[in-house]
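*Asks:* here is a sequence together with a model predicted from it:
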Amino acid sequence: MQAIELTNNQEGWFTLVLLFSFVLIALLKLLKPKQLVGYSIAFFSPGFFQKKAEDFISIFTPFKLTLFAFSIIMISLVFYSYFNELLFENQGFQSFSKTLAAVFFYILTKYFIDIFLANVLALKENVNYFLQLKYGYMFTVCLLIFPILILNKYAIKSGYFLLSSFIILLIFRTLLILFNNKRLILGKLFYFILYFCTLEIAPLLILYKTTTT
């Protein structure tokens, strides 16, 4: 009898990416276990980022670089899992790699623009806490979406469930950022709206065009 292949090529590379992501989490636990727990429960522990309010928001540490890489993979997997049939003619690792590169470029560019504007406009002290929450909660969303990705891939298998879960987490993230920075936002409402349209909406349109060409 001919052996039955348990997984197809698409499921194979997807599983390997999930396993690599699990390895990254294990590495995070080895580097800073308390920090990993803190980011994982940050939605329910508002004091976690308050302790970091005076720290410079940097991703250039072993822990942050690993967490950044993990987050890029999670966002790319969510994006690919839902939009692969709509955006890509040939589904597979090559298409996922394209998505991964676009997401990496998008988030890294936003990070450098945020830091550049904060320093050039002398707003570092005013917006540092805002940036801590913005990127910190992004890491939290990605840590929480990881088990949902596994559940969706091997049990539920619904793109709508995955996307809905991701959107709910993003909405929760946005509300927490707004609530914790309400004085800054209300005091500079025009500039905040300008910032949101320029650095949050416009890059998404560029990302969409990049992955569909």
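*Replies:* Nice, I can see it.
*Asks:* please count neighbours and contacts with C-alpha atoms only from this point.
*Replies:* Will do.
*Asks:* give me the neighbour count for Ser76.
*Replies:* 20 (other C-alpha atoms under 10 Å).
*Asks:* excluding its backbone neighbours, what's nearest it?
*Replies:* In space, and not counting its chain neighbours, Ser76 is closest to Leu100: 5.2 Å by C-alpha to C-alpha, 6 or more residues apart in numbering.
*Asks:* now the helix or strand hosting Lys209, how far from the chain's geometric center?
*Replies:* Assigned by DSSP states H and E, Lys209 falls within helix 202-211. Offset of helix 202-211 from its chain centre (C-alpha atoms, centre = their mean, to the nearest Å): 16 Å.
*Asks:* dropping in the other structure now:
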Amino acid sequence: MVWALHPRVYESKDWATLIFILALALIVIARTAFSSRFNDYIRLLVSDKYTKIYRDSSHLWNGFNILLFLVNLVSFSFFIQLVLDHYGLGEKKDWMLFTRIFTGLTVFILSKFLIEKIIAVTFDIEELIDEFNLQKVNFRTYIGLLLFPVSAIMYYGDYATNSLIIIIIGTLLLINLLTYLFYLKIYQNFVIGKLFYFILYLCALEIAPYYFIYYLITKN
């Protein structure tokens, strides 16, 4: 009798846990490497100290923002997948679906940023758009931090309901609206001088892309 020996392979199938841990590690790195900045950042919604200190557009793609941007991508990708799962349009445990959402979201944001830069240079409003993008990054990565534990709880606890999803989406839209109002308050003199181009920018790159995404999702 011949005994066939096969090596036992231990493989974690919980890919979501690994990604959540990696995202948490990024937050810890940001907190450790930029402790003073992080402490100011977490008070972003109640204090304007952070925006006053780091208002220069050179801060847009530094290490701190890149770390939080990656966390933001993870948070929103999971939330989108949970919403799709709740409405029967996907499966929350499908790692391939998460990969597609994460990749699509990354390409969308970076492509939108590149187009914005081209338009800003064309219409000579580069300074305005760079500072506006910095404010958007600040607030939207902040939203990603808030959404991170919510997505984790919803993923493992099956707490997703119509009411909860609507409340979360409504809160996200409200914070985005506050971002625009906050920016207009700070740079109102500069914006008024180039009001036509700024409105054109908002319609073309801040409203139209999301409308078309919504249209394609509901249409499909």
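*Replies:* Perfect, I can see it now. Here the structure is a predicted model, which is why all the values come from computation and not from measurement.
*Asks:* now the residue mapped onto the residue nearest to Ser76 of the first structure from the second structure: how far from Trp95 of the second structure?
*Replies:* Residue pairing (TM-score structural alignment): Leu100 of the first structure is matched to Phe102 of the second structure. Using C-alpha to C-alpha, to the nearest Å, one obtains 10 Å as the distance from Phe102 of the second structure to Trp95 of the second structure.
*Asks:* of those two, give the one with the bigger neighbour count.
*Replies:* With neighbours defined as other C-alpha under 10 Å, Phe102 of the second structure and Trp95 compare such that Phe102 has more, 21 against 15.
*Asks:* re earlier: just to check, the match of Leu100 of the first structure is in contact with Asn72?
*Replies:* No. In this structure, Phe102 of the second structure is not within contact of Asn72 by C-alpha atoms under 8 Å, at 10.3 Å.
*Asks:* let me see the contact set for the residue nearest to the spatial centre of the second structure.
*Replies:* With distances taken as C-alpha atoms, centre = their mean, Asn72 lies nearest the centre of the second structure, 3.9 Å away. Neighbouring residues of Asn72 of the second structure by C-alpha atoms under 8 Å, 6 or more residues apart in numbering: 140-145, 148.
*Asks:* which one among those gets closest to Leu202 of the second structure?
*Replies:* Arg140 (16.5 Å; C-alpha to C-alpha).
*Asks:* now do the helices in the first structure.
*Replies:* Using DSSP state H, the helices of the first structure run over 9-31, 33-40, 47-50, 62-87, 93-120, 124-151, 159-180, 182-187, 189-196, 202-211.
*Asks:* these: which one's closest to Phe56 of the first structure?
*Replies:* helix 124-151 (7.0 Å).
*Asks:* so how much does the closest one differ from the second structure once superposed?
*Replies:* Following the fit onto the second structure, the mean deviation recorded for helix 124-151 of the first structure is 1.7 Å by mean C-alpha distance after the TM-score superposition for the first structure.
*Asks:* who are the packing partners of that helix?
*Replies:* If contacts are counted by 3 or more C-alpha pairs under 8 Å, 6 or more residues apart in numbering; DSSP states H and E, helix 124-151 of the first structure sits against helix 33-40, helix 47-50, helix 62-87, helix 93-120, helix 159-180.
*Asks:* list the buried ones in the helix or strand where Ser163 of the second structure lies?
*Replies:* Assessed by DSSP H and E, Ser163 of the second structure sits inside helix 162-186. By 16 or more other C-alpha atoms under 10 Å, the buried positions in helix 162-186 of the second structure come out as 165, 172, 175-176, 179, 183.
*Asks:* need those in CSV (columns: distance to Gly63 of the second structure).
*Replies:* CSV is the format used below for the buried residues of helix 162-186 of the second structure (distance: C-alpha to C-alpha, whole Å):
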residue, distance to Gly63 of the second structure
Ile165, 32
Leu172, 25
Ile175, 24
Asn176, 23
Thr179, 22
Tyr183, 23
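*Asks:* just name the closest of these to Leu128 of the second structure, please.
*Replies:* Closest to Leu128 of the second structure, out of all of those and judged by C-alpha to C-alpha, is Tyr183, at 10.2 Å.
*Asks:* apart from its chain neighbours, what residue comes closest to the counterpart of Leu205 of the second structure in the first structure?
*Replies:* Mapped onto the first structure by TM-score structural alignment, Leu205 of the second structure lines up with Leu199. Spatial nearest neighbour of Leu199 of the first structure, excluding adjacent residues (C-alpha to C-alpha, 6+ apart): Lys110 at 6.7 Å.
*Asks:* quick one: map that neighbour onto the second structure.
*Replies:* By TM-score structural alignment, Lys110 of the first structure lines up with Lys112.
*Asks:* buried residues in the helix holding Lys209 of the first structure, which are they?
*Replies:* 203, 211.
*Asks:* just stretch 134-153 of the first structure next, same as before
*Replies:* Result for stretch 134-153 of the first structure [16+ other C-alpha under 10 Å]: buried residues 134-146, 148-149, 152-153.
*Asks:* what residues in the second structure pair up with it?
*Replies:* If you align by TM-score structural alignment, stretch 134-153 of the first structure falls on residues 136-155 of the second structure.
*Asks:* pull the residues that contact that stretch.
*Replies:* 20, 42, 44, 60, 65, 68-69, 71-76, 78-79, 82, 92, 159-160, 172, 175-176, 179.
*Asks:* filter the residues you listed to the buried ones?
*Replies:* 20, 44, 60, 65, 68-69, 71-76, 78-79, 82, 92, 160, 172, 175-176, 179.
*Asks:* for Gly159 of the first structure, which non-adjacent residue is closest in space?
*Replies:* Excluding the flanking residues, the one nearest Gly159 of the first structure by C-alpha to C-alpha, 6+ apart is Tyr82, at 4.9 Å.
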